[in-house]
Structures are given as C-alpha cells and as structure tokens.
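Novice: One predicted model, sequence on top.
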Amino acid sequence: MCDVGETTWLDATAQAELVRRGEVSPAELAEQAIARIETVNPKLDAVIRTRFDEARLEAAGDLPDGPFRGVPILLKDLGCTVAGETTAFGIGPLRDVAFPFTSYLAEHFRAAGFVPLGRTNVPELGTTVTTEPKSFPPARNPWNPDHSTGGSSGGSAAAVAAGLVPVAHANDGGGSIRIPASECGLVGLKPTRGRVSQGPLIGEAWAGSTIDGAVTRTVRDAAGILDVIGKPMPGDPYYAPPLPRPLVQEVGADPGRLRIGWLDRPGLEGYLDDPECRAAVAGAARLLESLGHHVEESAPAAMYDQEIIGHFNTIIAADTEATMRAFELLIGRPIGEDEIEPRNVAYRRAGKDLGAVAYLQSRSWLEAWARRMADWWTGHDLLLTPTVGAPPPELGWFTAAGPEEEGVRIISFIPYTAQFNMTGQPAISLPLHWTPGGLPVGVQLVAAYGREDLLVRVASQLEQAAPWSDRHPPIHA
C-alpha cells in the first residue's frame, strides 16, 4: 500500500496506473482522499457534501475497468446529477432534494472508473465568478484563504489545488472552468460546444454556451478526462467535430510552428486591466516564441462589440427563469425572492418579462457575431490572452458591493472568457504566472472550433518547458 504522502500529488493518470499495476487498491486511494478532505476541507469549505460511505462500498466493489479505475473524484454541486442524490446548484431550498435522474455525464465518469467522494461548493446557479453563495459558506483559496477561488467551479478548483483529489468535475458558461483554474493555479480546459452531452434532460443551456469538463493539475489529465466524457449521445441537438484521435495521444505531440496572436488588455473601458495579467501574457508569449512559434499582437476585431453583454444577459435571464421554474416543480412550491441572491432575483424578473421574439433576436445576433469572431482563426492558430482581468480578489469584493455594483464588477473581471462560450470554441487556462504575493494568474489559449487537439499539444509543450506541478499552495494536504 502507498501512504498518503506518496499519492497526494500524483495526478489521476498516475494514480490509475498504480491501481492497474496492483500497487494500490481503489479502496486505499479512497481512504487516503477521504482523510485529506476531513483534515483540510474545514479550512477551505471546498467540499460541501460528502458520500464517503457509498464511496467506500464502490471502491471495495467491482468497479468498471475504465482508464481511471479507482481514482477518487469530486463532482461539482451544479449539474452532473445522480439519481437519488442531492445536487443543490448552490440554492438553499434544494440542499436536501434528491434528483430523480442520472445525467449522461455522471454515467461517463462512473464508466471511466472514477469514485465520486462528494460535491464541491458553487455560487448560486453558477451566475457569478466567485464562490460565495448565500446559502453555503464561501470557498477559500488555498493560496490565500482571504481570497476568492473564482467561480463557478470554485470549490472544485480549491479541492484539486490543495491536493484533496487529483481532479474534479467542473463546467463553464462564461468562464467557470477557466476562471477558477486561473485563480487556483490549475489547468482548466473548456471543450468545444457539443463535445460533452448535457442529456438526458438538457439539450443545451445558455443557448449552447455551457459545457462540462474538469479542473486538473496536468494537461494529460485534462486530455484523458475529455476523452472519457466527450461522447456524443443520441438526441443531442448538435455534435462537435470528431477529433482525429484520442486527446491523450496529443500530449507530447509536436504542434508544428503555429501562428499565435496575443491580447493583453481589454478593448473597451470598464474592464479590469491589471499589470500582473499583462506580465503573464508577456511571459507566455516569450516562452511560445522560444519554442519556435510565430507570436504577434493580434485579436479578433469583434472581440469587444458593445452589444455582446446585453444579448448574453438576455440569454442568461431567460435560462435562469426557466431553470428556477423547473426547480419549483421539483420541490413542489415557489422559491421566494428572499431565498435567493439579488443577482438571481434580477435575472428571474428579467426572464419573466422577456418575450420570445426578443430572446430569439438575441440568439440571432450572437450567432452572426460568432461568425465574425471565427474569421480571425482563418489566419491564426491560437489566441493568447490573460484568463481573467486581475489576480484573485479578496472575498467580499463582489458580494459586498451591492446588487448593481456586483454586476458591474462581475463584467469588469472577465474581459476574455465569456466570448468563447458564445462562439463555442475550445479554450484552456494554464498556470504560468504567480504574483509577488504568491497568487496564481492564468493565461488562456483559444483555438478554432473543434480543435482541442491543438490546444492539448501546445499546452503540453508549455507544461514541459515551464513545469508547474511542484508548486503547492500554503494550505494543502
């Protein structure tokens, strides 16, 4: 048996290999991860619900012989529902409600051999970029517990960064995989639209902007997890272009000499423009040049069209109201405005007042805009940007500002991520920079639609040139 110290910082790929070789059992890996969660999580509130007894039985039983057999994982408390288990979506009235169905995504994780240990903290409905929900304690950043983990996959990111588990489920509607990855020093790969099924209940959410994935410590784990969850399912409204081969085979593959454009500051006033984020891009650009790529200052002209925010908020408002009505049916009563956060009250009110024609007009505008955005990639392979507009802010910076100012601050903080939810393109955040105070700052690479293979090749190349796996936060297992 391997002791806790031997497996804590092994990635999921390495842990699965130990299981295959018989050097550690799934039950031993589960016990080690449970011990880490029990010891460290009280300092972080990354995990808000556990299923340790069920996990012990599963790990000791006949697990599927998938590529991650026996590896412990945490599931985000938003999406990835499992029949008979609670998924609260960050909403207090759902904290004790068991869902009646299992998502395809949860089935894929189980078929891969993962052993889920519990659920991670999220902001309410995932509609903000910090994990400080009204109904649950705030998630704390293991690099500095007074700072945000990001959102909406903030609990997942804190848990992986602190070494509680090697990987955790995450999803992304406006940056919610990449933002927490940046703020917690992890790899966060957002897949192409349609790559991961949201069925059987959901065809698309936020007009196709949402997608599931994971936060990881290594590029090979990000690739391997997308290989096992990126399966088209019957009835999906659209499928992503098939990849030429499994993404794990792209790890270490030569990407060739690429043409990469970079952008290090927002194109409009009102967004945060931090020198540490510019420094992160400058460092990544130099590294890419040293690896033989052509790097130039260039970005899509449509990146900061002033109409984007209004149309995207229309989509979110409509989806928020529809989702809340579904939850009200599930619990058998209305959810009062005093039970949810002012941000989501505002979205509900806007969604109720929204007409079908206005909603469709916003979708149509965004579809035309996405075509203008995509044209830039006919002359470039990748776009390099900061992941977010500033290093991790202190807890309360968003939530204590008041409802109107909170919305302004949310928008100001994400100049680079939500655009690629609306276009559906794949993007990855990599931990290539830290502030003098020790806070992580990620950089984002964006590829053309369907080109996760190219992202994995380049991300792997950067990981080899500037390794980050030996950096651990002050609060860790």
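Specialist: Ah, there it is. None of these values were measured; they are calculated from a predicted model.

Novice: Please make it C-alpha for all contacts and neighbour counts, starting now.
Specialist: OK.

Novice: do you know how far the closest residue to residue 298 other than its chain neighbours is from residue 459?
Specialist: Of all residues not flanking residue 298 in the chain, residue 261 sits nearest, at 4.6 Å (Cα to Cα, 6 or more residues apart in numbering). Look at residue 261 and residue 459: by Cα to Cα, to the nearest Å, they are 16 Å apart.

Novice: Please compare the first structure with the one that follows:
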Amino acid sequence: MTTSEEQSQGRGEARTTVHVFRDDALGDLDAVGLAAAIRRGEVSPAEVAKDAAARVRDADARLDAVQVHLDIPAHGAPGGGAFAGVPTFVKDNTDFAGLPTGHGSAAFRPRPARRHAAFTRQLLSTGVTVLGKTRLPEFGFSPTTEYEEGPPVRNPWNTGHSAGGSSGGSAALVAAGAVPVAHANDGGGSIRIPAACCGLVGLKPTRGRTVPNAQGRQLPIDIVVDGVVSRTVRDSAAFLAAAELHHRNAKLPSVGLVEGPGKRRLRVGLLVDSPNGARTDEDTRAAVTETARRLERLGHTVTPVELAIDPRFTGDFLTYWGMLSFLIGATGRTMGTGFDRHRMDGLSRGLRETYVRNWRNTPAVVRRLKRTREAYAAAFRGQDVILSPVLAHTTPPLGHLAPSVPYATLVERILAYVAFTPVNNVVGTPSISLPAASTTPDGLPIGVMFSGRPGAERTLLELAFELEADRPFPSIKNA
C-alpha cells in the first residue's frame, strides 16, 4: 500500500492519501484492459483474483470499505463476457446467494440470501469475479457512508473526508485501485455522489436500462437504478454494453458499445446553481465553468438554462424518502432476525418520524413529483445535454453529515449538499458524473454532471470520452 501525507492547505491538517496500485497482475489496467490481458493469456483469472484480494485487504485496512470478503472468489458467466475474470464487488443492499444482505444497518441480523438478485445475475453475466460486498450507509439514505457506531468509509484521496454515499464502499475501493469497477446503485445520487467525491466515472442509467429492482417496481415512482463506478469512461461504456446483452429494454433505444467521442457538436445547457435554491460554492462553480469553456473550445455550444421545477420538489423528495424509511420500518422483519426500527440510525428515524406526521400528503407529493418530467423536458428544449455540478459544495470532512448529527441540522446540511442529483431519479433520466480537470486546493476531486433525455446514454458517454481524451482525469497516484 502506498500512502502520502502532506499539510492540507489552510487547515494545517495532515492529508493521508491511500492507493494500492502496484506491479502485479492488475498493474494500472482498467477493466477493459485487464479483461483483454486475460483473454491474451498474459495473466490468469486466478492470478488476478489473488492479487486483487491482496490489494483489497491493504486498502480496506485504511478505508473500511468492505462488508463481506468471499473466501473463494465467485466467477461470472462460464462462457466469458466482456469483463471475464475482472474482480469486482457487489454493494451490500443487493442479494448475492449465500451472503447476508445487511443494508448498512444495525437494526437487524441479516440472513444469508437464498438466491442472487436480478441485477447480481446481470452483473455476473458480464464475466466478472466477485470478491465480496461493499459497505453503504443505512438503507442507502445518506450521501456519506458513515454510521452511529463503527468506522466510516474513508475517501482514499483524503482519509479525513467522506467517500460519498450511498455507494461509498464501492467508490473507495475503485478509487484506491483495489478493483477496476464495482457495483453501485442510485436512488437520489448514490452512484454519482461517491463518484464525484472519489474522482471516478459514475453513470446513472435511464430507468429500466439495467434490470429493474424488485422492490422499486412496487413503488409509485421507481427511483433506483443499478450500475457501476469506474476509473475510465470506457469501463462504464463497456459495462453498459455487456449488461445490455443480458437485459435489453425494448422501450429504450439500444446503447451498444460506445468506444470514443462522437462527431456531432452538441447544444449544452449550463446550470450552475441548484433549482432548490442551494448556491454552489466557489471551487465547484469554477470547476463547472471551466468545463463549459473546454466544451466551447471543442466546438460545442454552451448557453445558460433554467430548470424550473416545482418549489416544493425538495420537500416532496424528502417526504418520499421518509415513506421508504417508514416502509422499511414496517417490513424490516423480512430482512433478517431481531429487527427493531428503534435501532435504525438518526437519519432513518428522522425521515420515518417526519413521514408519519405528514403521511396524508403522500398522494399530492407523488403527483407533483411525477410532474417534474414536464419541467425537465422544458429545460431540454433547444438543448442536447445539461451540464451542472454533481453536488453544491466540495466533499465534506467526516462527521459533517454523520447520522449522529441532530436530525434537523443533518437534513439542512444534506439539502445544501445534495442539490442536483435527485431530479434524474424522479424523472428516470440518465446522468453521468465525471471528474473535473481541477481538484480542490487541498487535493480532493470535484465532480461535474451531464444529464440527458431518457435513453441518451450514448450521447453522454460520447461526450465523456471527448472530455477524458481532451484532458486526462486527475490521478490519485499523483495526489
């Protein structure tokens, strides 16, 4: 394991950066490159799994990103696949046969899953080798992977800061170089937020692009979609193409394999401040406006755009999340033994209790949230994509968003941070988080986000390829 320590600018604190890149079977390869090396016989899947497991152990000792290690790696589709032999992890809110699914919660003792979840089967169809499960905040509600008890997941770029959430464990492992890609899912930003915090590519697909979540299908609005976090655009593109071979949604245009920038020059709408009123901080604002200037230099047209969503959207989204917490509290016994909703953490309890006081508003809340698609469509008149921040401010230190913070203060902080991502979950549209060319003064990544119309993943990936080729993403090895 390689670590570096330096004084964080302006705070006098030691910054510890953790990465586990080394001269082994994985080297510096991304998933596409590693799969190619395996196909050529330069390394074997067994060698890769062994070296990846060693990297994971080293990284996890400092980052606390892993929930469960598999004693024997679980190999994917025997017939191969685009990612045959590539090591990965499944997020611990998704069933993997024989392993418990803990959902990041201390409120129950999880039982081993009897069978794979539908998305687990889709992930395995790409040929990956699963090494275990990654940690997440309780039930995926928080934008940081922290707990009332137990260590937080730490950001490998600066271990004193959040790795984001809810796919924080997956993002930490990928950013540190332990595995090239890892499973993530997104119900309010949970792919894009940790990608932004950890300097990764995080594509939230269109609703229904990957196999639907069984629980989500039963809700009035299915806000959750599965995918991966990766270090390169081509890994995210290759995953989506491989996943589409397993599940092809006939209602959406096929993405296919995107392998580089597109030729079409795009009309890009620029949204710097959030529609919920949260003002973007200066470092994030600078990263987004610099990205806009790069796009113009590359021949794209950038103009300011307004996303005129209902002013009640933020409160309505919180109410909807409160409904999810309420339903978990009511049905938690199905997850494992000894479930006690009073042992849910402060954020989960606060969301639930707020919902109980306002549950009669649920029909109106759902109606208003569904109408958000009209405002979203209006913002795209004359635009191909929209550029915005992922988050309203840069990655906070650990503790700022911890579930032990009093609920009223915690919600205020979350809303001032997670101000852009939830709209795509409600509308069901794709968006991608990319590392900005610059980092913060103290060396943390900043994410910029591109959002598209339903089914526009190809456009987003082509634009992401172009930006990556124009200026390589910041490397943790140089942090």
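Specialist: Noted; the coordinates are in hand. Keep in mind that this is a model prediction, so the values were computed, not measured.

Novice: thinking again about what came up before, identify the residue of the second structure aligned to the residue nearest to residue 298 of the first structure.
Specialist: Matched to the second structure by TM-score structural alignment, residue 261 of the first structure sits across from residue 269.

Novice: Count the neighbours of that match for me.
Specialist: 26 (other Cα atoms under 10 Å).

Novice: got it, and residue 363 of the second structure?
Specialist: 10.

Novice: That one: what's it in contact with?
Specialist: By Cα atoms under 8 Å, 6 or more residues apart in numbering, the contact set of residue 363 of the second structure is empty.

Novice: Map it onto the first structure.
Specialist: By TM-score structural alignment, residue 363 of the second structure lines up with residue 360.

Novice: how about the strand or helix carrying its match: buried residues?
Specialist: Using DSSP states H and E, residue 360 of the first structure falls within helix 356-374. Buried residues in helix 356-374 of the first structure, counted by 16 or more other Cα atoms under 10 Å: 359, 362, 363, 366, 369, 370, 373, 374.

Novice: Output the residues you listed in CSV; the columns should cover distance to residue 85 of the first structure.
Specialist: Shown next, in CSV, are the buried residues of helix 356-374 of the first structure (distance: Cα to Cα, whole Å):
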residue, distance to residue 85 of the first structure
359, 34
362, 36
363, 34
366, 36
369, 40
370, 38
373, 41
374, 40
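
Novice: State the pair within the residues you listed that is farthest apart.
Specialist: Greatest spacing in the buried residues of helix 356-374 of the first structure, by Cα to Cα: 359 and 374 (22.8 Å).

Novice: Can you verify my assumption that residue 162 of the second structure contacts residue 144?
Specialist: Yes. Residue 162 of the second structure lies in contact with residue 144 (Cα atoms under 8 Å); the separation is 5.9 Å.

Novice: So these two - more neighbours on which side?
Specialist: Between residue 162 of the second structure and residue 144, residue 144 has the larger neighbour count (other Cα under 10 Å), namely 34 against 30.

Novice: Tell me which stretches of the stretch 351-479 of the second structure form helices.
Specialist: 362-370, 372-379, 407-415, 422-427, 457-470 (DSSP state H, counting those that start in this stretch).

Novice: Also the stretch 51-200 of the first structure?
Specialist: Using DSSP H, counting those that start in this stretch, helices in the stretch 51-200 of the first structure cover 52-60, 104-111, 154-161, 178-184.

Novice: What's the average distance for the last one when superposed on the second structure?
Specialist: Think helix 178-184 of the first structure. Compared with the second structure after the fit, helix 178-184 of the first structure shows a mean deviation of 0.5 Å (mean Cα distance after the TM-score superposition for the first structure).

Novice: Where in the second structure does that helix align, residue-wise?
Specialist: By TM-score structural alignment, helix 178-184 of the first structure lines up with residues 192-198 in the second structure.

Novice: helix or strand for the residue nearest to residue 298 of the first structure, which one?
Specialist: strand 259-262.

Novice: Against residue 108 of the second structure, how distant is residue 6 of the second structure?
Specialist: Taking Cα to Cα, one finds residue 6 of the second structure at 41 Å from residue 108 of the second structure.

Novice: wait, residue 400 of the second structure
Specialist: Computed with Cα to Cα, the distance linking residue 400 of the second structure and residue 108 of the second structure is 26 Å.

Novice: now residue 416 of the second structure
Specialist: For residue 416 of the second structure, the distance to residue 108 of the second structure - Cα to Cα - is 31 Å.

Novice: do the same with residue 409 of the second structure
Specialist: Counting by Cα to Cα - residue 409 of the second structure and residue 108 of the second structure are separated by 27 Å.

Novice: before we move on, the earlier item: return the distance of the helix holding residue 360 of the first structure from the chain's centre.
Specialist: Offset of helix 356-374 of the first structure from its chain centre (Cα atoms, centre = their mean, to the nearest Å): 24 Å.

Novice: can you check stretch 13-20 of the first structure too?
Specialist: On Cα atoms, centre = their mean, the centre of stretch 13-20 of the first structure falls 24 Å from that of its chain.

Novice: The first structure: which residue goes with residue 223 of the second structure?
Specialist: Match for residue 223 of the second structure (TM-score structural alignment): residue 209.

Novice: Its match touches residue 173, doesn't it?
Specialist: Yes. Contact between residue 209 of the first structure and residue 173 holds when scored by Cα under 8 Å: they sit 5.3 Å apart.

Novice: Any chance you could list residues touching both of those two?
Specialist: residue 421.

Novice: Next up, the contacts around the equivalent of residue 118 of the first structure over in the second structure.
Specialist: Matched by TM-score structural alignment, residue 118 of the first structure corresponds to residue 132 in the second structure. When contacts are counted by Cα under 8 Å, 6+ apart, residue 132 of the second structure touches 66, 67, 68, 69, 70, 73, 88, 89, 90.

Novice: Let me know whether residue 127 of the first structure touches residue 152 as I believe.
Specialist: Yes. Counting by Cα under 8 Å, residue 127 of the first structure touches residue 152, with 7.3 Å between them.

Novice: Show me what residue 36 of the second structure aligns to in the first structure.
Specialist: Per TM-score structural alignment, residue 36 of the second structure is aligned with residue 17.

Novice: okay, now that match: neighbour count?
Specialist: 17.

Novice: Could you do residue 10 of the first structure as well?
Specialist: Residue 10 of the first structure has 18 nearby residues by other Cα under 10 Å.

Novice: just residue 473 of the second structure next, same as before
Specialist: The tally of other residues near residue 473 of the second structure (other Cα under 10 Å) stands at 20.

Novice: same thing with residue 213 of the second structure?
Specialist: 18.
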